[in-house]
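> Below is the structure, and that's it, no one-letter string:
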């Protein structure tokens, strides 16, 4: 894009490029008719294109559905997504639209919008609709000095095509390798094995709480910092602290407060906060951990804000797990069961992409 001229434009407002308005629906989740449907309910979440769930049109008539082919912006969370079809939203969602908007142009614009929104914070320079409208953005222009929508369309299409091809090839190779590995294995079901209770103390020889690290003492970096959030695999931020922190890798964390009971598998090095416990067993691989973490998450029903997890309670908790003919934990079954489940999911994704 070095051979393209660029010019700064005001994003919104009277002299702005785009129309930016508040959502016409803004439904609190507790006021939703949550009957499953096909209409996206978009929130300020950073996950799943901002979509929390899919609902029907059977909502209070005072909430008007938003038209698709627009970009949604969560100001306070700095989330920016393209919505191709009509949708409802939660609160504090802004709608950015333009008559020439397409999926490919949105693909081009979203990284530029995110970059500009990084200046917003929770302090005196917090995110507001007025500040967003007055923000300026660099866009490509043609020989007449006008916004070059054709260039954005072509570049966005190329970006999407390259990403799609890369992802398709990755999924295809992963699916084929796993299919070849499992080709001689019978389909496994959970009824194929007997199940017995195992204490977490027996399952995890290494079970320890993370270490407190205040926000003021956190240094920006690239290592995931795991805390008690129920989102983003428990990753609260990325830090660079090396001293006076508790690190772990290739294991499970479970939140002992906050979103108590939420458990995640981490196939990477991380720093554990004091709001989580790390559960580790050198004998387990990725598939063993994924099998166990699903059952571990059921402890959320047992614990709550007034009955938090501590090490004593955690060690004495028990999980029902499959056993072999000798009554021992059947690690082979757990691994192969999860591999077959992964293969089924990869097959669905492959069918969508290819």
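Yep, that arrived. Every value quoted in this text rests on a predicted model; they were computed, and no experiment measured them.

> only C-alpha atoms for contact and neighbour calcs from this point on.
OK.

> Regarding residue 52, what is its secondary structure?
strand (DSSP: H, G, I helix; E, B strand; the rest coil).

> got the residue ranges for the helices in the stretch 201-350 of the chain?
For the stretch 201-350 of the chain, the helices defined by DSSP state H, counting those that start in this stretch occupy 286-296, 311-316, 331-353.

> what about these, which gets the closest to residue 164?
Among the helices of the stretch 201-350 of the chain, helix 331-353 comes nearest to residue 164, with 7.5 Å by C-alpha to C-alpha.

> Remind me what that closest one packs against, helices and strands.
helix 149-182, helix 286-296 (3 or more C-alpha pairs under 8 Å, 6 or more residues apart in numbering; DSSP states H and E).

> just the ones you listed: most buried one?
helix 286-296 (a mean of 19; mean count of other C-alpha atoms under 10 Å).

> Second structure for comparison follows:
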């Protein structure tokens, strides 16, 4: 890049800045798999804090894709290639030349150029505070921003990155949930529910064993611990966790050996594998709006929770169909 000519441009002369209309988290129900991306001030997962059923979104909350999103306090920028819904204090940057190749280059320029501007909680990075800034961009022979150069630069970088596997499954070949009959089941009638056990952080030491706590991120894993003779015996494998506290109602499948803290409950069943486990987590999370920090999902409430599941000819949970359904979805062949 040292042999390239660079020139400073006022941001508002080259980009459009948008204040997104917020859809607050308390007014929606998200899932971890399907729907319209819900973009918030989180610093991870490309700014996506779950997905929303498209049928439940008013058009006024939908934002066009091909945007760089950022939050007021965190200032973390991400490229959003498709339509999305924004949370509170979210803003966007648009230019017709933004693509999956040019946007990373632009984000790097913006992040580096604004990093020492003093933005923090109480003094957020909002459009009015940055759009008049002048930052350097590579230019072409006409003195314009060289979008082709940026795209080629990122493309060359990506060619040297390891390739990730691509799914062979197609959404058009996925099974239909509407083809099945469904029934409400009380959780304790179909699986075994176990309580987690507190293990204070001051007593823990760093290791490699996953520690499952109350989190809606990273599959519920909040730490990695080293086990010893003083570690409480509260380990399990091939189970589904359910947060009782904090991120109440979030549920994850754990194919690995893990410790389950007092902030979670975990479910065991001979029917559980990675496919049926993932199906069950969604059935449980569809009920999480009933609970909150002041109304926790403890052991007894989880045992008596009613969830909707597809049934077989004997009116029992159709575990075979649940597995086949998850297997039919895009990316399931990569599990």
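Yep, that arrived. On a predicted model such as this, the values are computed, not experimentally measured, just so you know.

> Single out the most deeply packed of the helices of the stretch 201-350 of structure 1.
Comparing those by mean neighbour count (mean count of other C-alpha under 10 Å), helix 286-296 ranks first with a mean of 19.

> how close does it sit to structure 2?
Taking mean C-alpha distance after the TM-score superposition for structure 1, the mean distance separating helix 286-296 of structure 1 from the aligned residues in structure 2 is 3.0 Å.

> The helices of the stretch 201-350 of structure 1 into CSV, with extra columns for distance to residue 243 of structure 1?
Shown next, in CSV, are the helices of the stretch 201-350 of structure 1 (distance: least, C-alpha to C-alpha, whole Å):
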stretch, distance to residue 243 of structure 1
helix 286-296, 28
helix 311-316, 24
helix 331-353, 36
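
> wait, which of those is closest to residue 209 of structure 1?
helix 311-316 (7.6 Å).

> Give me the distance from that closest one to the chain's centre.
Using C-alpha atoms, centre = their mean, to the nearest Å, the mean C-alpha position of helix 311-316 of structure 1 is found 29 Å from that of the whole chain.

> ok, now stretch 98-115 of structure 1?
Worked out by C-alpha atoms, centre = their mean, stretch 98-115 of structure 1 lies 21 Å from the chain centre.

> And stretch 220-236 of structure 2, by the same measure?
25 Å.

> Can you give me the first-to-last residue distance of it?
End-to-end distance for stretch 220-236 of structure 2, by C-alpha to C-alpha, to the nearest Å: 14 Å.

> how about it: buried residues?
Within stretch 220-236 of structure 2, the residues that count as buried by 16 or more other C-alpha atoms under 10 Å are 220-225, 227, 234-236.

> Touching that stretch from outside, list them.
For stretch 220-236 of structure 2, the external contacting residues (C-alpha atoms under 8 Å, 6 or more residues apart in numbering) are 196-197, 199, 204-215, 241, 251-252, 257-261.

> Kindly report the same for stretch 238-251 of structure 2.
By C-alpha under 8 Å, 6+ apart, the list of residues contacting stretch 238-251 of structure 2 reads 212-216, 220, 252-257, 260, 263-269, 272-274, 277, 280-282, 284-285, 287-289, 291-293, 296-298.

> Mark which of these are buried, thanks.
Applying 16+ other C-alpha under 10 Å to these, the neighbour count classes 212-216, 220, 252-254, 260, 263-268, 272-274, 277, 280-282, 284-285, 287-288, 291, 296-298 as buried.

> longest strand in structure 2, by residue count?
strand 206-212 (DSSP state E).

> Determine the set of other helices and strands touching that one.
strand 221-225, strand 258-260.

> Reformat the ones you listed as a markdown table; add distance to residue 323 of structure 2.
A markdown table is the format used below for those (distance: least, C-alpha to C-alpha, whole Å):
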| stretch | distance to residue 323 of structure 2 |
| --- | --- |
| strand 221-225 | 24 |
| strand 258-260 | 23 |
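
> quick one, which of the ones you listed is nearest to residue 191 of structure 2?
strand 258-260 (17.2 Å).

> how much does that closest one stray from structure 1?
Average distance, strand 258-260 of structure 2 versus aligned residues of structure 1 after superposition (mean C-alpha distance after the TM-score superposition for structure 1): 4.2 Å.

> ok, whichever residue in structure 1 pairs up with residue 198 of structure 2 - contacts?
Aligned by TM-score structural alignment, residue 198 of structure 2 pairs with residue 211 of structure 1. Residues near residue 211 of structure 1 by C-alpha under 8 Å, 6+ apart: 244-246, 272-274.

> Fine by me, thanks again.
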